[in-house]
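A.B. asks: Next comes the sequence, and after it the predicted model I'd like to discuss.
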Amino acid sequence: MDFDRRRILKFIGKGSVLAAFLGQIGAAGRAFFPNVLYEPPSRFKLKRPGDYPDGYTLDEAHRLYVIRQKDAFHVISAICTHLGCNVQWKDTEFDCPCHGSRFHPDGTVISGPAPRALDWFATTVSPDGFLQVDSAQEVARDFRLLVGAKGKA
């Protein structure tokens, strides 16, 4: 009986050494696969151009404003350049409720503490007729996407 007990304990001991060795190999192998930060895509679709009324429309999901002026569209970030709060459209200007920054309708700073203007994003019409925004590509403040009656740029 002593012999069986000794054999079981040896088996458990060797098994635990093997498990520890394999665990170390697995941990070392993990170093070859970098950590990846999964972020939402920078290019995304919004609604169709005809779904937007004239004026400023907040898209809360993407934290941006879609501005329609008849058949012209442009997109401005709703993220304050000071500390990342959501700015609010107040009839004639953007206001940051957190720290008091104010911005002109084109996103330029009226008063701080925001260090720079709100970002303008590249906007196109996708082949299936939706507004498409690329938040990784900034455009000039005079950019306007002209959309015809059939929803095509």
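C.D. replies: Perfect, thanks for sending it.

A.B. asks: Every contact and neighbour count from this point should use C-alpha atoms.
C.D. replies: Noted.

A.B. asks: In three-state terms, label the residue nearest the centre of the chain for me.
C.D. replies: Centroid-nearest residue in the chain, with C-alpha atoms, centre = their mean: Pro40, separated by 5.0 Å. Under DSSP: H, G, I helix; E, B strand; the rest coil, Pro40 falls in the coil class.

A.B. asks: how near is it to Leu145?
C.D. replies: Distance of Pro40 to Leu145, given as C-alpha to C-alpha, to the nearest Å: 24 Å.

A.B. asks: Do you have the helices of this structure handy? List them.
C.D. replies: Counting by DSSP state H, the segments of the chain that form helices are 2-30.

A.B. asks: also this one, for the comparison:
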Amino acid sequence: MDSERRRILRFIGKGSVLAAFLGQIGAAGRAFYPNVLYEPPSRFKLKRPNDYPDGYTFVEAHRLFVIRQKEAFHVISAICTHLGCTVQWKGTEFDCPCHGSRFNPDGTVISGPAPRPLDWFATIVSPDGFLEVDSATDVARDFRLLVGEKGKA
């Protein structure tokens, strides 16, 4: 009976050493596969320029505002620079409903805890006629994309 117990304990001991060894091999093999952060692309297409009315249009999927002033377009981020809340357009200014930051129509800070203005993104008309935004590229606050009557820049 005692030898049977020792045989089982030896089997369990050898099995645990084997499992630990295989775990270490697996962890070492994992080092050959890089950690990749899958983020949404910074360049993306929106609608065609003629699909936007004059004024401020919120694009929920990308958390930004497309501003159309006749044939001129620009895109402002809707992400508050304080803690990342989504700002709202209130007719004459942007308001952060969470912490009270307020921004001018050009995104500059009026008041509140926001440390800097809202970001302006580079915008072009793609070859197939859609507005294309590059959220990784900031542009100056006087940037305007002029689009002709056929939707071409």
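C.D. replies: Structure received. Just so we're clear, the structure is a prediction, and the values are computed from it rather than from any experiment.

A.B. asks: Leu146 of the first structure maps to what in the second structure?
C.D. replies: Matched by TM-score structural alignment, Leu146 of the first structure corresponds to Leu146 in the second structure.

A.B. asks: show me the contacts for that match.
C.D. replies: 71-73, 153 (C-alpha atoms under 8 Å, 6 or more residues apart in numbering).

A.B. asks: which of those does the first structure keep?
C.D. replies: For these, the aligned pairs still in contact in the first structure (both residues aligned by TM-score structural alignment, their matches' C-alpha atoms under 8 Å) are 71-73, 153.

A.B. asks: Output the longest strand belonging to the second structure.
C.D. replies: Looking across the second structure with DSSP state E, the single longest strand is strand 131-138.

A.B. asks: and Phe143 of the first structure, how many neighbours?
C.D. replies: Counted with other C-alpha atoms under 10 Å, the neighbours of Phe143 of the first structure add up to 16.

A.B. asks: Return the residues in contact with it.
C.D. replies: Neighbours of Phe143 of the first structure in contact, by C-alpha under 8 Å, 6+ apart: His74.

A.B. asks: Look up how far Phe73 of the first structure lies from it.
C.D. replies: Remark: distance between Phe143 of the first structure and Phe73 of the first structure (C-alpha to C-alpha) = 9 Å.

A.B. asks: ok, the contacts of Leu146 of the second structure vs Gly107 of the second structure, which is closest?
C.D. replies: Phe73 (14.7 Å; C-alpha to C-alpha).
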